[in-house]
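Quick check, what structure comes out for this input:
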Amino acid sequence: MLKINDLEKIFIGRFNIEDFKILPKGNEYSKELKGYKKIVLNKNYILAIKGNIDLDKLIKIRDFLAEFIEKDSLINFLVRKVEVLEREFINLSTINQFIVSTDLERDVLEKFFSTLENEFYYAFIKNDEVLINKGINPTFLKIIEGKLKKADKISFKYLNGEVFAIKNNFIAFILYSPKGYIDSFYKELIEVKLFLLMNVLIYLGEYSIDELTGFYSRKKLFMDIKHLKNKVGLMINIRNFNYINNVFGIDFGDKVLKEFANIMEELLKKNKGIYRITGDKFLILFNKVDESKKFFNILDRIMQSGINVFHDSTQEFITLKLSIQGVLIKKLTQQYIESAIVYLKRHRFNNKTIIDFEEEILPLLTKDLESLKIVQKAIAGERIFPAFQKILSLKEDNDYYYEALMRIKLGNTIFSPGQFLDIAKEKGLYPKLSNILLRRALNYASYLKKKVSINLEISDILRKDFINKIIRLTNTSNIPPENIVLEITEREYMGNYFEDVKKSIYKLKSIGFSIAIDDFGSGYSNFQYLTEIPIDIIKIDGSLIRNITSNEKQKYIVSSIVSMAKLLDIKTVAEFVSSEEIFEEVVKLDIDYAQGFYIDKPKFIEEILEEEKIPEIY
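This next block holds a predicted model:
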C-alpha cells in the first residue's frame, strides 16, 4: 500500500520541486520550513513545498494529496477497525472468566476493555465504585458521573477532544479522546460491550440481591463459591425465628431480620461477602477460622443482650433475645451448604452454638449417602419387605392382629426405617418404597388369616391413584378391606390438605377399611382428627408409654387419652410395650391392645408361617 513517505520521494525532483513535505498541522511555523510554501491539505495535515512550481500544478498537487490523504486515513481507520474487531473476538473469551466479587474482577475487566487502551482514556464504574480508570482526571470523572445521573448516554466536546459516556443499570463506561472526536464505531462497540457485560452479570447472579436485607442471595453465593479460594464460611441460623414469626406476625419478623442484618453489617464493615441463603439463615465469608469464631461470639453476646424492634400494631419497641447457631464450613461447596441447612433442621447437635461441618455434619451426610445407595439398590431389586409384629388384645384371649413394618433386605443384612426412611423422603423415593411394601403386605396378609395394619403417610393418601390402587391390590390378593387397618402417621402436618385427606378417609372407610391414627400424642392436630375423621383405633405414641411406670404426668396424659377414646367408642393401642412392668401398667390403664418387644418382635412372613404351620406361599 502506498504511504505518505512514498509520495514525498515521488514528487521531489519533478515539476521543479526541490523539497516536498507532508506534515501534521501545527508545524507550519517551524524555522526549518523557512522559504517553503505552506498549503493546508485538510484539518490535520499541511503541505510544505520548496521550488519554482506553477500555480495550476500546485493546485492539482494539493487536490490530489488532499484526496489521497482522506482515502489513506479512511483505509487506515478501517484497518484499525478490523484489528479491533479481531481483538474483540479473541477478547470475548475473557467474559467466561468474569467472576464477580472476587480478586480477579479488576484483572478480567481490564482484559475485557484492553482493545481501547491505545486509542482512548476510559473508566469503568460499578455501583458508584470506580473499578478501572485509565487516564481520566478523577475530578473530571466525578463531573461526568454527575451528568450520567441525569441521562443514560451523553456525548460532549471537552478541550480538544470528546467524551462519550453510557450507563446500563448499575454499570457505566466513560470514553475520552483527548485529541479528537470519537468515531461512532467505538461508541457502538462500547454499547455492545456494556450490554454483553450487563447480561453476563445478571446471568452470574451478580445482582441477585435479597430485597429485605440488601445482602447477596443464595443464587449468587452458589455462583461465587465456584471461584473462591482460601475462604471459610460461617452459616448463621436464628433458632427461635419461627417462634417470633408465629407470635408477632410475619411483618414484625421481617423487621427483626432487617435489624439483625443491620447489626451484622455494622460489625462487618469491610466484609462484602454476606449472603442470605434462606429465611432465617445467613452465610458470611472469612479468611480465617479464628476470625469467624470471634465474629460469632461478638454477635451472640449482642443477641443475648437483646435487640429492640418497633411493633407497628402496639406502637412500642419490643426487646427480643435471638438464639443463634453457627455452622463453620471450611470447604465451601453447594452440596455442603445445602446439607448444613437440612441437618440444622433435622438435628439439634446438643444445642451447641458453633458446629463444625466437616467434623459433625459431614459424617451424617456420608452416612445418608450410604443409606441412599441402599434405598436405590432396594428399589431396583424390589428388596422391600414387610416384617409383621403382633398387636395383642388385652380384652380377649388369643385375639391379635399384625402391623406390617417396612424393612429392606440386602443379602443377609436387614435395614429398619430409621436407617433409610428420612433420606428416602428427602430424595423423593418414598412413594416407590411405599408402593412395593403395600403390594407385598396385602399379598402376604391373605395367608395370615388375621387383620393386618399398614402404615400410610399423608402423602400416600393424597396420591391421585391411591384409592383405586389399594382396591385393586386387595382384589388381586383376595383379601377383604375389612381385614385391613390403615394407620395414618402424624409425622406430617395436613395443613391445607386436611379436607382432601378427610374426603379420602371417608371414601376408604365406606369401602370397609378400618382407620387408625398412629403416634397419637406426638403429632400436630390430634383432636381435630378425632372430631372430624371416622377413626376406629388410636395408637398411643411410644414416647408416652415407655415412661408411664416412672412419670406420673405422662401416665395421667395416657389415662386421659384412654378415657376420651372410650367416650368416642375408639379402641386404643399402647406402642413400645417393652417390659413386664409397662405391660402391667398398660393393663391397669384399661388400654385395649398392646404392641412392643415384650409382646412380640417383628417377623418376616416365612418365620410366622413356620411357627403357625401355615402352608408356604412360595
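
use CA for all of it now, contacts and neighbours both
Fine.

if I look at the nearest residue to K219 once chain neighbours are set aside, how far off is E105?
Spatially, and ignoring its direct neighbours in sequence, K219 is nearest to G205 (6.2 Å; Cα to Cα, 6 or more residues apart in numbering). According to Cα to Cα, to the nearest Å, G205 and E105 sit 15 Å apart.

quick one: which of these two has more around it?
With neighbours defined as other Cα atoms under 10 Å, G205 and E105 compare such that G205 has more, 20 against 14.

you'd agree the more buried one is up against N199?
No. Using Cα atoms under 8 Å, G205 is not in contact with N199, being 9.8 Å away.

Find the residues that touch each one of these two.
Overlap of the contact sets of G205 and N199 (by Cα atoms under 8 Å, 6 or more residues apart in numbering) is empty.

Find the helix or strand that K425 is a member of.
helix 421-426 (DSSP states H and E).

can you map out the helices along the stretch 401-550 of the chain?
Applying DSSP state H, counting those that start in this stretch to the stretch 401-550 of the chain gives helices spanning 421-426, 430-448, 458-462, 466-477, 498-511, 526-532, 542-545.

OK, contacts around the nearest residue to D368 once chain neighbours are set aside?
Of all residues not flanking D368 in the chain, I423 sits nearest, at 6.4 Å (Cα to Cα, 6+ apart). I423 makes contact with 368, 371-372, according to Cα under 8 Å, 6+ apart.

now swap in Y45 and tell me
Residues near Y45 by Cα under 8 Å, 6+ apart: 22-25.

Please spell out the PyMOL selection for the buried subset of those residues.
Selection of buried members from these for PyMOL, criterion 16 or more other Cα atoms under 10 Å:
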select buried, resi 22+23
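
Please report the distance of the residue nearest to D368 from I361.
When I423 is compared with I361 (using Cα to Cα), they lie 15 Å apart.

Second input sequence below; structure requested for side-by-side comparison:
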Amino acid sequence: MLKIISFFAVLISCCDVFASTDTSFEEFFRTHKLVSLLINPDNGAIVDANDAAVDFYGYSAQHIRQMAIQDINMLSPEQVAIERLEAKSENRNYFIFRHRLANDSIKTVQVFSSPIIVDGKKLLFSIIRDISSEREIQQQLWHYQSNLETLVDKQVSILKKQSKQQSIYQFLAIIALAAFSIFLIYLLKRKNIIERQIKTLSRIVQQSPVAIATLDKHGHITYSNAEFEARQRSKDLLNTNKNKSFIDPYQAHNQNLERLKDKMHQGEDWQGELRSVNKQGHEYWDMTNVFPLTDAADNAKHVVISQDITRLKEHEKQLRLASTVFHTATEAVMVCDIDNKILATNKAFTKITGYTEAEVLGRDPSILQSGHHDRTFYQHMFEQLESTGSWQGEISNRRKNGEIYYEWLSITALTSPTGQLEAYVSLFNDITKRKRVEDKIYHQANFDGLTGLANRNLFSDRLKHSLSQAQRQSSQLALMFIDLDGFKQINDNFGHSQGDLLLQNVSQRLTDSIRSSDMIARLGGDEFAVIITKEKDIEAVDVIANKIIREISKPFMLNNKEGYVTASIGIVIFPEDGDDVEELLTKADSAMYKAKANGRNNFQFFTKEMDVDAQQKRELTTELRAAMKHGQFEVWFQPIHDCKTHHLTYSEALVRWNHPERGIVSPQSFIPIAEDIGLINSLGYFVLRQACDQAAKWQILTEDAPGVAVNVSSIQFQQDDFAAQVAKVLFDTQLPPEKLILEITESLLIADDQKVYEQLNTLKSLGISISLDDFGTGYSSLSYLKRFPVNKLKIDQSFVRGIGEDHTDTQLISAILSMAKSLQMVVVAEGVETEFQLEQIKALDCDLVQGYVFSKPLPADSFDDYLKQHIQH
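This is a model prediction of the structure:
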C-alpha cells in the first residue's frame, strides 16, 4: 500500500508541476500518452486524434480525422442511449462501449467525455481506456462465483439426506468453503484492483510529460521515466549506468548544489532551478523538486520531479532584453489599450514629451496634440490602422511645457493569434532639430537668401506645376521677366550693401504689386520673374505690369539720398505664346529685351517679330567677341557748333560696328550686350584712344581745331586706374588735355561716392572737361552739380524734340539753361534736327548745338573734309 501511496504522491506532484507551466492545450493533447479524441457533439465527427489514439485504433491520422465516432462504436444508437441512462442512474462519470479497431478486433473501452471549447468551437474531449482484460477477469470471477453457488446448492441437498450431526459438520464445512471461496474471490478482486491501479499509476508516471526519477540515499538514480531519459539523452547527459549520480551533470554549472545536498541529507524538500550545458555548449534549465520518500522496506529514497524550463528561461531572457530595450531605447515608446488609454511609456517618452509615466497612465494620447492637425488627419490615421494594422508619418505634438515639437511616429496594432485587437504600440523620435535643418536646407535650395523670394530652382518647379494645372483647367497663364534698369550704376555708385538694400526694397514693392495667388521669384542679380495664374483677361496682366512699372520708378532711400531704378518687363501668355517651359522663358526674355530697346521703364508683350530679334541678339553676342579681334569697330564724329555763330567748337566721338555682313550696326544694338559680356572696358578704351588720336591730328591743321567728347560708361569709369588710362592716352597721342571732354551720365554722380569724386578731381586737375550727358532724364539734382566738377550739360533730345510746340518742354529747357548759367556751365542741346528747333534754342540763349541740322555722325575721313570746309570759312 505504501508503494501505491508513493506513486499517488508522485502523480500529484507531476500534475502540480504540469499545471504550473505554460503548456498549451494543443501541446498537452498531442503529447498525452492516453488515447484522446476531439468529437463534434452535433454529428459525431472526429475533429482530431492524438498520437496515442492513432496507435490504439491502427488508422492513419488523416484517415481517423475523416471518420465519425459511429464508425468505431459497435453499439447501436439505441444501445448507446441505454448505456447513457445506466451511467446516469449508477452515478458513473464514464461510459462502457465496444470499439472496432482497424484490424477488425473489438475492444471494450471506458470513455470519459467532457465538453470543451477549442478555438471558439464547442467539442467533446474524450479519453478512451482499454478495459478488455479487466472485463475478462470479471467474467472469470462471475463464472467462479456461479460454480461456487452451484456447489453449495448441491451440498445443501446432500445435507438433507444425512444425519443431524453430520449435517452440522457438513454445513459448517459448506459455510467455511463458501466463506473461503468468498474470501478468495475478495482477494482476487482486491489484487486485481491494486494491480490495475499500480499498472495505471506506473503507466502515468512512465508516460508523463514531466521528468520523474527516484534516488537512493546516496543520490544515485534508481528509477527514471521515459521523459527523464529522453531529456537527459537530448542534452548528452545520459549515462547508461542507472547508478550514476543525479547531481553530477549539474556540478560545474550551479552554485546552489551544496544546499541541495544538505536538504537531501537532512531528509527535507528542495525546489530550485538547475542549469546544465551539453557537449555542444547548449544551455539547458530544469525546474526541479526533490523530496524524501520511504519505501515499504523503510529504505530512504528521494523522488525527483523535473520540468524543462529552457524555453521559459529563453522567454524570460527575451522579456528582460525587451524590457531593457523598452526602458533604455532612445526612441519613445507608448503602449495603449484598445480603448486608446495609455498603459505604459518608457524614459525616452518622458525625455521627449516632458510627461512622466505616472502622469499619463490611463489617459488619452490626445493630451499631446498640438492643434496643428484637423479631425480629418486623425480620422485617416485610424482608418489606415484599422485596414492595414499600421500607420507612420510626420506629426506635430505639444510637450508638457507647451512647446511644439515634431516627431516621426509609427503605430502598430497588436492582435492575438485569433485576430483579436489587444493593444496599440507607438514608437516616435523627436525630429524637430532635423526638420529645422531640412527646412533650412530646403529654404536655402529654394529661396533667395537676400530677398526671401523664391529662387530660380523653385521658380522652375512652380512654373512647370502651374503650366500643368493650366493645361488641365484650360486656363491662361502669364509669365513676366523683369530686369532693373540702372541697377549696376546704383550698385557701383552706392556700394554693394546699398545695392542689396535696394533689391530688398524692390522685392517688397513687387510683392505688394501682385496678387496672393501669383508667385514672384528672384532669378539672380537684378532679374525677377512673376507667374500670374488663373487669369483670362489680358487687361488684368496689363494693370499688374503698369503697377510694377509705377512702383519701381519711385525713389529709393540709399545712404539718406534718393536713388532711382526702373523696370523693363517682358510678358508671355500661355498657351498663345507657347506651351513649353523653355519656350516661354526664351520668349519672355526676348520681350524683356524689347522693352529695354524701347527706352526701358516699360513692358512689352511677346510678338512673333521678337523671335527674330532674339535670334539676332544671340548671333550678335557671338559675333561681338570676334569683332574686337578683327578690327570691325570704327569711331565716327558728329560736330557740335556754337548756337549763335555756328562756329565748330568740338565733336562727339561715336562708336560704330562695321559688320562684314550686316553693315553698320547701331550702338543701341551692341553696347548693352558689350556691358553684359564684359567687353565694355576694352571697347571704351579703344574709342578713347582712337578719338584722341584723331583729334591730335586735327590740331595740326589749325590753331583753332575742335576738341573731342568721348562717352564713358559708368562701368568703365569705376576702374581704379581709369584716370591713369586717360593720362596715358593723352601722353601717347599728344592731345592737349583741354581738347578732351569726357561725357558721363547722372547715375554716376547720385551715389555721392568719394571714389567718383576723387576720380573726377584727378581728371579735372589734368585739364580735362566733364560733361553731363542726357541731363534731365534721370536723377537731376542741384546738390551734385554743385559738389562735382562738371563743366557742361547736355539737354536730352527728348526735350528738344517738343520745343516750340510743347510748352512744358520749352519751360524745362529754359529752366535748365537758367540753372546752368547760374552755375557757370556750358549747355549743349542735342538732337536739333530742324531750323525751327535751332531758332527756338537760340532764342532761349543756349550755348552749343548738336544734331542733324548741322550734320549727322561722320566717319573719320569724312569728318576731316567737314573740318577743312569750316576752317576755310
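
Mind checking the TM-score on these two?
Once superposed, the chains reach a TM-score of 0.59 (TM-score structural alignment, normalised by the length of structure 1), with 457 aligned residues with a Cα RMSD of 5.3 Å.

follow-up on the earlier one: please report the distance of the equivalent of the residue nearest to D368 of structure 1 over in structure 2 from M287 of structure 2.
Taking TM-score structural alignment, I423 of structure 1 has I673 as its aligned residue in structure 2. I673 of structure 2 sits 95 Å away from M287 of structure 2, taking Cα to Cα as the criterion.

which helix is the longest one in structure 1?
helix 55-91 (DSSP state H).

Could you identify the helix or strand that succeeds that helix?
Following helix 55-91 of structure 1 toward the C-terminus (DSSP H and E): helix 105-112.

Flag every buried residue along the helix or strand following that next one.
Proceeding C-terminally, helix 105-112 of structure 1 gives way to strand 121-126 as the next helix or strand, assigned by DSSP H and E. By neighbour count on 16+ other Cα under 10 Å, the buried set for strand 121-126 of structure 1 is 121-125.

got it, and stretch 357-366 of structure 1?
In stretch 357-366 of structure 1, counting by 16+ other Cα under 10 Å, buried: 357-358, 361-362, 365.

Narrow these to those in helices?
362, 365.

Dump the buried residues of stretch 357-366 of structure 1 to JSON lines, plus distance to I511 of structure 1.
Conversion of the buried residues of stretch 357-366 of structure 1 to JSON lines gives the following (distance: Cα to Cα, whole Å):
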{"residue": "F357", "distance to I511 of structure 1": "51"}
{"residue": "E358", "distance to I511 of structure 1": "52"}
{"residue": "I361", "distance to I511 of structure 1": "47"}
{"residue": "L362", "distance to I511 of structure 1": "48"}
{"residue": "L365", "distance to I511 of structure 1": "43"}
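
Does S114 of structure 2 belong to a helix, a strand or coil?
What DSSP: H, G, I helix; E, B strand; the rest coil gives for S114 of structure 2 is strand.

What residue in structure 1 is paired with it?
Checking with TM-score structural alignment, S114 of structure 2 has no match.

Contacts only, for S114 of structure 2.
Residues in contact with S114 of structure 2 (Cα under 8 Å, 6+ apart) are 124-126.

S765 of structure 2 matches what in structure 1?
Using TM-score structural alignment, S765 of structure 2 sits opposite S510 in structure 1.

how many neighbours does F513 of structure 1 have?
So F513 of structure 1, with other Cα under 10 Å, has 20 neighbours.

Settle this for me: it is touching E482, isn't it.
Yes. Using Cα under 8 Å, F513 of structure 1 is in contact with E482, at 5.2 Å.

Tell me where the stretch 501-618 of structure 1 has strands.
Here the stretch 501-618 of structure 1 has its strands, by DSSP state E, counting those that start in this stretch, at 514-520, 537-540, 571-574, 593-594.

Look up the average distance of the third one to its aligned counterpart in structure 2.
Between strand 571-574 of structure 1 and its aligned partner residues in structure 2, the average distance after superposition works out to 1.6 Å, using mean Cα distance after the TM-score superposition for structure 1.

Relative to structure 2, which residues correspond to that strand?
Under TM-score structural alignment, strand 571-574 of structure 1 corresponds to residues 826-829 of structure 2.

Might one say that Y122 of structure 1 is in contact with F140?
No. Y122 of structure 1 is beyond contact range of F140, at 11.9 Å (criterion: Cα under 8 Å).

and E32 of structure 1, that's in a helix?
Yes. Per three-state DSSP, E32 of structure 1 lies within a helix segment.

what number of residues lie near it?
E32 of structure 1 has 9 neighbouring residues, counting by other Cα under 10 Å.

Quick check: it vs I49 of structure 1, distance?
Applying Cα to Cα to E32 of structure 1 and I49 of structure 1 gives a distance of 12 Å.

now L429 of structure 1
Remark: distance between L429 of structure 1 and I49 of structure 1 (Cα to Cα) = 92 Å.

and if you look at F140 of structure 1?
42 Å.

Looking at the two, which one has more neighbours?
Between F140 of structure 1 and I49, counting by other Cα under 10 Å, I49 is the more crowded of the two (22 against 10).

any idea which of the strands of the stretch 501-618 of structure 1 is most buried?
strand 593-594 (a mean of 26; mean count of other Cα atoms under 10 Å).

equivalent range in structure 2 for that one?
Mapped onto structure 2 using TM-score structural alignment, strand 593-594 of structure 1 covers residues 848-849.

how big is the offset of the matching stretch relative to structure 1?
Looks like 1.4 Å for stretch 848-849 of structure 2 (mean Cα distance after the TM-score superposition for structure 1).

after the helix or strand where E195 of structure 2 lies, next one along is what?
E195 of structure 2 is part of helix 164-207, with elements assigned from DSSP H and E. Following helix 164-207 of structure 2 in sequence order, the next helix or strand is strand 211-215 (DSSP H and E).

Please, where are all the helices along the stretch 301-450 of structure 2?
Assigned by DSSP H, counting those that start in this stretch, the stretch 301-450 of structure 2 shows helices spanning 310-328, 347-353, 357-360, 375-388, 432-446.

Near the closest residue to D500 of structure 2 other than its chain neighbours, how many other residues are there?
Closest residue in space to D500 of structure 2, ignoring its immediate chain neighbours: L450 at 7.3 Å, by Cα to Cα, 6+ apart. Neighbour count for L450 of structure 2, taken as other Cα under 10 Å: 12.
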